[in-house]
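Undergrad: Just need the structure, nothing else, for what follows:
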Amino acid sequence: MKAAILGIGTELTDGQIVNKNASWISKKLKAAGLTTTAHLVVPDERKLMREGLEFCASHGDLLFITGGLGPTSDDFTRDIVTEWVGVPLEFDETSWKHVNDRLSSRGYAVKDIQRQQCYFPQGSKILLNSQGTANAFYLEAHGKKVFVLPGPPREIEAVWEDSIAEWLTENTKNLDPYITRIWDTMGVGESDVAVIVEDVLKDVKIEKGYRVHLPYVEVKLSFFKSQEKEMADALEKLTEALQFCTIARDGNDAAELFAENLKQIKSVCLIDEVTGQFLMNRLMPVLRDFMTDQSWSFSKSRAVKNSADLHLHVLPKDEHSCEVSLQYKGRVLKDIIEAPYKTANMRERRHQYFAEMALIFWLKNLS
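TA: A predicted model of the protein is given here:
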């Protein structure tokens, strides 16, 4: 079973917002062993929406359409889907009650224009949207299984949790999942890593992939779960060959894991005199969900005095090395990090390396 994802909205094609919904959905599908063959976005134009739907249907068995279910004149996704299926729209009283209950409980007046959100293709299954007024729906047509979802990410997540997750579990239980094993390497160039991988796997028929997301070079091997036993020897050999530069495996992220360990600590002081913005860029996205409940101090200078429970420092030693330290509950732990990037034009790469290695040091010693 392969999937394709169609995002609808002029705000996407104009670059006003990024289509994060497609990425989120694909990750969920990947975890279920499915392959996503296409991400496509189209503006709120009927002709392009219909063409986009037909393109996705030609490349996937399972379709996800996001956006265009609201109450305004540029929300007509349901109309395009209905035309494609070839059935009439039907008004759903339960969805109208949902709209009324949700709006009136929040002090909003219910307008007749919002009835638009309560029409669904005949024969479709309505999926409750507990975080918004526009319910989603599911249908089968032209041999495809189609989920039509609202646009806001929070609403998609709610519909997924309430309806789609269980459906996926049930409908993928007899599939042979397509799985991916990942090695995140650091300190070695992409071409050098590729030479190692290609040499180890020269006689192995397996899908290989590489991705540079600095400071990492990611190696990916994909195969069907039924092939796991026959691939075991090759995976073991590659793991051994990449051991000297492997930092993480199978999608584990140092910043996310580190943030989990910080949730129980009430006050943190981080001083970074080395990496510039790189350490903060890694931490802020994973810390923002709980920073408001804790005391945080971030500084580029050790001159700042702070009585936090946890102190984290990254201090310069020389151009190619730094000192990283952790002070917590009376313990003081330190280490020297030396970057493998020595040339003058690799300064930015060194800073990225220092930031990542500092996270790994703190994670190891705070766990």
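Undergrad: drop to CA atoms for contacts and neighbour counts, all remaining ones
TA: Noted.
Undergrad: Now do the helices for the protein: every range, in order, please.
TA: For the chain, applying DSSP state H gives helices covering 10-13, 20-31, 46-59, 77-85, 93-104, 153-159, 165-171, 190-200, 228-241, 254-262, 278-287, 347-366.
Undergrad: so which of these comes closest to residue 271?
TA: helix 278-287 (10.2 Å; Cα to Cα).
Undergrad: which residues are contacting the closest one?
TA: Helix 278-287 is contacted from outside by 255, 256, 259, 272, 351, 352, 355, 356, using Cα atoms under 8 Å, 6 or more residues apart in numbering.
Undergrad: The structure of the following sequence is requested for comparison with the preceding one:
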Amino acid sequence: MSAAILSIGTELTRGEIVNTNASWLAESLTALGMEVTAMEVVADHRATIVETLHRLSASHTLLVCTGGLGPTTDDITSECVAEVLGVPMQRDDASLVAIKQRMARFGRSMAPSNEKQADFPRGATVLANRKGTAPGFHVQVGHANAFFLPGVPREMKTMFEEHIAPEVPPLVGESLHQVRLKTFGMTESAVNDKLAGIEGAHDVVIAYRAHFPEIEVKVLA
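TA: Next up is the predicted model:
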């Protein structure tokens, strides 16, 4: 069982902001026992998003996507998912009401462009967003349980904890266990030589990270 993380946003591919969402998601999924084997970033380009969704969903059991759920013309994630699934977009009245109510609480009126945030691929399960105006959603895409979350970090993190974390354990099967070790005063190659043979003999994966004067060793099984 493996997971893929897809970050959508031209501001990411241009290097205008740092993609902290992906690293946080990878760490959180690993802690839940899921092996993350792919992490990709794509621009707000319809054909690229559609192709990437097809490819990642064909080879992963869990797909977590962030970004592209806002009210502007370059926020096209929902439409791309609908294209991949071959279904029309559908307005969710409850989400529309929730968006209006949230804006009213902050003394703002709802602009027509915000209405698109209540449109989802037909058949999607809507995921409430308590921290912002953009709901997320969940669909089955190919082999993958696919979750789509807003790109705003605090919204994404809250929604992950509320909607995705509880769904991961049944997908995991045999959990991925990780142990972190730290060595001091040894080179990375010396540590590697000391642990030679462990991976093949015990069906584990070892990863190294050098940050002087320590070597961090992650043992996954």
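Undergrad: returning to that earlier point: how about the contacts of helix 278-287 of structure 1 in JSON lines, adding distance to residue 141 of structure 1 and neighbour count?
TA: Converted to JSON lines, the contacts of helix 278-287 of structure 1 look like this (distance: Cα to Cα, whole Å; neighbours: other Cα atoms under 10 Å):
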{"residue": "255", "distance to residue 141 of structure 1": "43", "neighbour count": "20"}
{"residue": "256", "distance to residue 141 of structure 1": "40", "neighbour count": "16"}
{"residue": "259", "distance to residue 141 of structure 1": "44", "neighbour count": "20"}
{"residue": "272", "distance to residue 141 of structure 1": "56", "neighbour count": "23"}
{"residue": "351", "distance to residue 141 of structure 1": "53", "neighbour count": "23"}
{"residue": "352", "distance to residue 141 of structure 1": "49", "neighbour count": "22"}
{"residue": "355", "distance to residue 141 of structure 1": "50", "neighbour count": "25"}
{"residue": "356", "distance to residue 141 of structure 1": "48", "neighbour count": "22"}
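Undergrad: what two of those residues are the furthest from one another?
TA: 259 and 351 (20.4 Å).
Undergrad: end to end, how far does stretch 121-139 of structure 2 reach?
TA: 9 Å (Cα to Cα, to the nearest Å).
Undergrad: spatially speaking, which residue is in the middle of structure 2?
TA: A centroid search over structure 2 (Cα atoms, centre = their mean) returns residue 64, at 3.1 Å, as the residue closest to the centre.
Undergrad: got the contact list for it?
TA: Applying Cα under 8 Å, 6+ apart to residue 64 of structure 2 gives the contacts 3, 4, 5, 6, 146, 147, 148, 149.
Undergrad: just these now: which is nearest residue 87 of structure 2?
TA: residue 146 (15.5 Å).
Undergrad: how close does residue 79 of structure 2 sit to residue 174 of structure 2?
TA: 35 Å.
Undergrad: more crowded one of these two?
TA: More crowded of residue 79 of structure 2 and residue 174, by other Cα atoms under 10 Å: residue 79, with 20 against 12.
Undergrad: The more buried one and residue 89 touch, don't they?
TA: Yes. Counting by Cα atoms under 8 Å, residue 89 is a contact partner of residue 79 of structure 2 at 7.0 Å.
Undergrad: Can you pull the residues that touch both of those two?
TA: Residues touching both residue 79 of structure 2 and residue 89 (Cα under 8 Å, 6+ apart) are 120, 121.
Undergrad: What lies in contact with stretch 23-40 of structure 1?
TA: So stretch 23-40 of structure 1 is contacted by 1-7, 22, 52, 56, 59-60, 168-169, 172, 176-179 (Cα under 8 Å, 6+ apart).
Undergrad: what do you get if the cut-off is 6 Å, keeping everything else the same?
TA: With Cα atoms under 6 Å, 6 or more residues apart in numbering as the test, stretch 23-40 of structure 1 has contacts from 2, 3, 4, 5, 6, 177, 178, 179.
Undergrad: now the residue located most distally from the centre of structure 2: how far from residue 213 of structure 2?
TA: What lies farthest from the middle of structure 2 is residue 185; by Cα atoms, centre = their mean that is 36.8 Å. Separation of residue 185 of structure 2 from residue 213 of structure 2 (Cα to Cα): 6 Å.
Undergrad: quick revisit: mind giving me the ChimeraX select for the contacts of stretch 23-40 of structure 1, buried ones only?
TA: In ChimeraX, this line selects whichever of these come out buried by 16 or more other Cα atoms under 10 Å:
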select :3,4,5,6,177,178,179
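Undergrad: need the contacts of stretch 23-40 of structure 1 in CSV with distance to residue 157 of structure 1, can you?
TA: As requested, those are exported to CSV (distance: Cα to Cα, whole Å):
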residue, distance to residue 157 of structure 1
2, 21
3, 18
4, 18
5, 15
6, 16
177, 23
178, 23
179, 23
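Undergrad: In strands only, show me the contacts of stretch 23-40 of structure 1.
TA: 2, 3, 4, 5, 6, 178, 179 (DSSP state E).
Undergrad: Most widely separated two among the residues you listed?
TA: Once Cα to Cα is applied, those give 6 and 179 as the farthest pair, at 23.3 Å.
Undergrad: What is the nearest of the contacts of helix 278-287 of structure 1 to residue 222 of structure 1?
TA: Ranked by distance to residue 222 of structure 1 (Cα to Cα), the contacts of helix 278-287 of structure 1 are led by residue 256 at 24.0 Å.
Undergrad: what do we get in structure 2 for that closest one?
TA: Aligned counterpart of residue 256 of structure 1 in structure 2: none (TM-score structural alignment).
Undergrad: Please list all residues in contact with residue 256 of structure 1.
TA: Applying Cα under 6 Å, 6+ apart to residue 256 of structure 1 gives the contacts residue 286.
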